[in-house]
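Trainee: I need the structure of the sequence given here:
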Amino acid sequence: MSNKAIQEKYFDSYTDEDYWGENLTPVFNKKILTKYLEKIDKNSKILDFGCGNGKYGFTEHMITLGFNVSFTDISSNSVTALKKRLSRLNLNFDLAEAGDIGLVCEKINNEYFDIIFFGDVFHHLTYDDTKTILLCLKKILKNSGGKKGKIIGIEPNGKCPIWRLMPFYNKDFKWEIEKNIQYCTRNDFEKKFNDSGFKLIEYNYVRFLPLFLVTNFTFLKKIDEVLTKFPFIKNYSQYTLLVAEIK
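Mentor: Below is the predicted model of the structure:
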């Protein structure tokens, strides 16, 4: 079974039931995204690629920040569930599409989006998947009139050894689904983007210490901010924020 088929099957089964509880995307990650988006024009059109069903995901957060947000996912169950969730929360969105990104991009006008956002998505993709997807998405990103569309991602760092240990203490972490984390390194992203007509312009290490520590203890959050500035230590951070733009 191809990686694409494995991911689609998993996320369809993962969202059999609609989720109406609190959005569980870590506040720490939301703050990272918020800080970056403060630099972005509020009229920007954003596509949340790999949106999920609303249990984990950034769509809801970006809408509440005041942006014009669309979303897509390979899992039709996820898109249906998220649409229901946003409707129930009285949150408006622009476009919502499910399925193969090649077919989705055919439905959307060229140069429609200012930003395409990936939150915990790249690490589900093989190198070939990523290249194919980026080439499709490039068509629907702004690239004229002096405007260059951007890709923004918040992703695991493949150099962090903790991901290899996760299956032993987190029953929800399935290596078959998450295994492409190993290819989420700066060098890999630079090559993936370059081969797809993009240039990596930012790559920031955003968390070294465990999430619960930086979330619950202010002094540890400050220590973490220092650690992620040291060249050797930061290379093994758990997460990164990356930004690429069309060449």
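
Trainee: alpha carbons only for contacts and neighbour counts from here, please
Mentor: Will do.

Trainee: Can you give me the first-to-last residue distance of stretch 71-82?
Mentor: Taking CA to CA, to the nearest Å, the first and last residues of stretch 71-82 lie 9 Å apart.

Trainee: all strands of the protein, in order?
Mentor: 45-49, 68-73, 96-98, 115-119, 150-156, 198-207, 239-246 (DSSP state E).

Trainee: Any chance of the ones you listed in JSON lines with distance to V104 and mean neighbour count as columns?
Mentor: Listed next are these as JSON lines, based on distance: least, CA to CA, whole Å; neighbours: other CA atoms under 10 Å:
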{"stretch": "strand 45-49", "distance to V104": "11", "mean neighbour count": "24"}
{"stretch": "strand 68-73", "distance to V104": "8", "mean neighbour count": "23"}
{"stretch": "strand 96-98", "distance to V104": "6", "mean neighbour count": "19"}
{"stretch": "strand 115-119", "distance to V104": "14", "mean neighbour count": "22"}
{"stretch": "strand 150-156", "distance to V104": "17", "mean neighbour count": "24"}
{"stretch": "strand 198-207", "distance to V104": "20", "mean neighbour count": "20"}
{"stretch": "strand 239-246", "distance to V104": "20", "mean neighbour count": "22"}
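
Trainee: out of those strands, nearest to K191?
Mentor: strand 198-207 (9.0 Å; CA to CA).

Trainee: Tell me, how many residues neighbour I63?
Mentor: 18 (other CA atoms under 10 Å).

Trainee: Quick check: closest non-adjacent residue to it.
Mentor: V69 (6.1 Å; CA to CA, 6 or more residues apart in numbering).

Trainee: thinking again about what came up before, of the strands of the chain, which approaches L227 most closely?
Mentor: Nearest to L227, of the strands of the chain and by CA to CA, is strand 198-207 at 8.6 Å.

Trainee: Tell me, how many residues neighbour K35?
Mentor: 11.

Trainee: which one of the strands of the chain lies closest to F28?
Mentor: Taking the strands of the chain one by one with CA to CA, strand 198-207 is closest: 9.1 Å.

Trainee: In TSV: the strands of the chain, plus distance to C105.
Mentor: Putting those into TSV (distance: least, CA to CA, whole Å) gives the following:
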stretch	distance to C105
strand 45-49	11
strand 68-73	10
strand 96-98	9
strand 115-119	12
strand 150-156	15
strand 198-207	18
strand 239-246	17
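
Trainee: structure for this one too, so we can compare:
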Amino acid sequence: MYAIARFVGLDLRSMRPNAKFLIIPGAIVVVANLASSAVLLSPYPLIPTMSCLVVLNTVHHLFGNDERGRLDTLYTALGIRRQHVVLGRHATCLLMLIAFTVAGTLLAPIAALAFGAEFDWAVAATVAAASVTLIGTLLATQLPAYFATGPGPIRIVAIFPPAIVMAVVFGAWGFPAVRAAVLSWLDDASPARLAVAAITAIATLSIFGLASTTLSARLYARRDL
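Mentor: Predicted coordinates:
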């Protein structure tokens, strides 16, 4: 556990020198999303959009740092096993996903206040949980490819799934009937139904996460660094 936490610290420090490459794209996406929220009069799409930034930008940035700085050699010199690198990178991505989702959740009521839109914390919490599950699943399916090939070959392909997810979310949320149906379901949902949905989401994310770390460890062990 200490080795994994140590690696997460290395990951976070590796992002600091080039933080602008994370902040600038994030700011562009947030501004564009705020404009869309103003048109739709709904702040909730801001939450999954912020979650998607982890897949669109952060993951590639982390693996790109490994390649540019020959950090894989540093990990070996520090005695960090490849299995711990895999577990640590998964932990870093999960922490970043949660952080971005929380940021989106906190920005949503500010956007709602600015645009005079309705806001419900229960709805926002549900959307945040769904975002972590969905984007976390996407991360789990993409990380093995990064560990197998590095950031270069997979970069172009990896951007499409989250982009499609964002397009579907905004496209569907743009229809008043869809928004009304989703909000109505959340209002009528019993605590038992929401609990079952939460347990299902956690189980799904756990299964994909376990499969991802197992496959990533095997592929990374075979990779010639």
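
Trainee: Can you give me the TM-score here?
Mentor: Taking TM-score structural alignment, normalised by the length of the second structure as the basis, the two superposed chains have a TM-score of 0.29; 111 aligned residues with a CA RMSD of 5.8 Å.

Trainee: between the strands of the first structure, which gets nearest to N3 of the first structure?
Mentor: That would be strand 68-73 among the strands of the first structure, by CA to CA, at 14.8 Å.

Trainee: Provide the angle between the direction of that closest one and the direction of strand 45-49.
Mentor: Angle between the axes of strand 68-73 of the first structure and strand 45-49 is 20 degrees (criterion: axes from the mean of the first three to the mean of the last three CA atoms, to 10 degrees).

Trainee: Name the nearest residue to I246 of the first structure, ignoring sequence neighbours.
Mentor: F198 (4.4 Å).

Trainee: Would you confirm that that neighbour contacts E245?
Mentor: Yes. Contact criterion CA atoms under 8 Å: F198 of the first structure and E245 qualify, at 5.4 Å.

Trainee: And for P167 of the first structure, the neighbour number?
Mentor: P167 of the first structure, neighbours per other CA under 10 Å, totals 14.

Trainee: who does the helix or strand that A3 of the second structure is a member of touch, helix- and strand-wise?
Mentor: Assessed by DSSP states H and E, A3 of the second structure sits inside helix 2-15. Packing contacts for helix 2-15 of the second structure, counted by 3 or more CA pairs under 8 Å, 6 or more residues apart in numbering; DSSP states H and E, involve helix 59-68, helix 82-115.

Trainee: Now with 6 Å, please.
Mentor: If contacts are counted by 3 or more CA pairs under 6 Å, 6 or more residues apart in numbering; DSSP states H and E, helix 2-15 of the second structure sits against helix 82-115.

Trainee: which parts of the helix it packs on are buried?
Mentor: 82-94, 96-98, 100-102, 104-105, 107-109, 111-112, 115 (16 or more other CA atoms under 10 Å).

Trainee: Name the residues that touch stretch 186-202 of the first structure?
Mentor: Residues outside stretch 186-202 of the first structure that contact it (CA atoms under 6 Å, 6 or more residues apart in numbering): 131, 135, 242-247.

Trainee: Pick out the most distant pair among the residues you listed.
Mentor: Going by CA to CA, the pair spanning the contacts of stretch 186-202 of the first structure furthest: L135 and L242, at 17.8 Å.

Trainee: Past whichever helix or strand L186 of the second structure is part of, which element shows up next along the chain?
Mentor: Using DSSP H and E, L186 of the second structure sits within helix 176-188. Counting by DSSP H and E, the next helix or strand C-terminal to helix 176-188 of the second structure is helix 191-222.

Trainee: Now that following helix: buried residues?
Mentor: For helix 191-222 of the second structure, by 16+ other CA under 10 Å, it's 198, 201, 205-206, 208-209, 212-213, 215-221.

Trainee: Which one of these is nearest to E67 of the second structure?
Mentor: Using CA to CA, these come closest to E67 of the second structure at Y220, 13.8 Å.

Trainee: I figured that closest one hits T149, correct?
Mentor: No. When contacts are counted by CA atoms under 6 Å, Y220 of the second structure is not listed as touching T149 (8.6 Å).

Trainee: burial count for G102 of the first structure?
Mentor: G102 of the first structure: 13 neighbours (other CA under 10 Å).

Trainee: Quick check: it vs K222 of the first structure, distance?
Mentor: 43 Å.

Trainee: next one: V27 of the first structure
Mentor: Counting by CA to CA, the gap from V27 of the first structure to K222 of the first structure is 16 Å.

Trainee: ditto for H61 of the first structure
Mentor: In terms of CA to CA, H61 of the first structure sits 24 Å off from K222 of the first structure.

Trainee: out of those two, which sits in the more crowded spot?
Mentor: Comparing H61 of the first structure with K222 by other CA under 10 Å, the one with more neighbours is H61, at 17 against 11.

Trainee: how close does that one sit to T215 of the first structure?
Mentor: Following CA to CA, the distance that separates H61 of the first structure from T215 of the first structure is 18 Å.

Trainee: same deal with E190 of the first structure?
Mentor: 30 Å.

Trainee: So if I had to pick from the two, which one is more boxed in?
Mentor: Neighbour count, other CA under 10 Å: between E190 of the first structure and T215, E190 has more, with 16 against 13.

Trainee: And the helices in the first structure?
Mentor: Assigned by DSSP state H, the first structure shows helices spanning 3-14, 27-37, 59-64, 76-88, 101-106, 127-139, 162-169, 175-178, 186-195, 211-216, 218-227, 231-234.

Trainee: Many thanks, have a good one.
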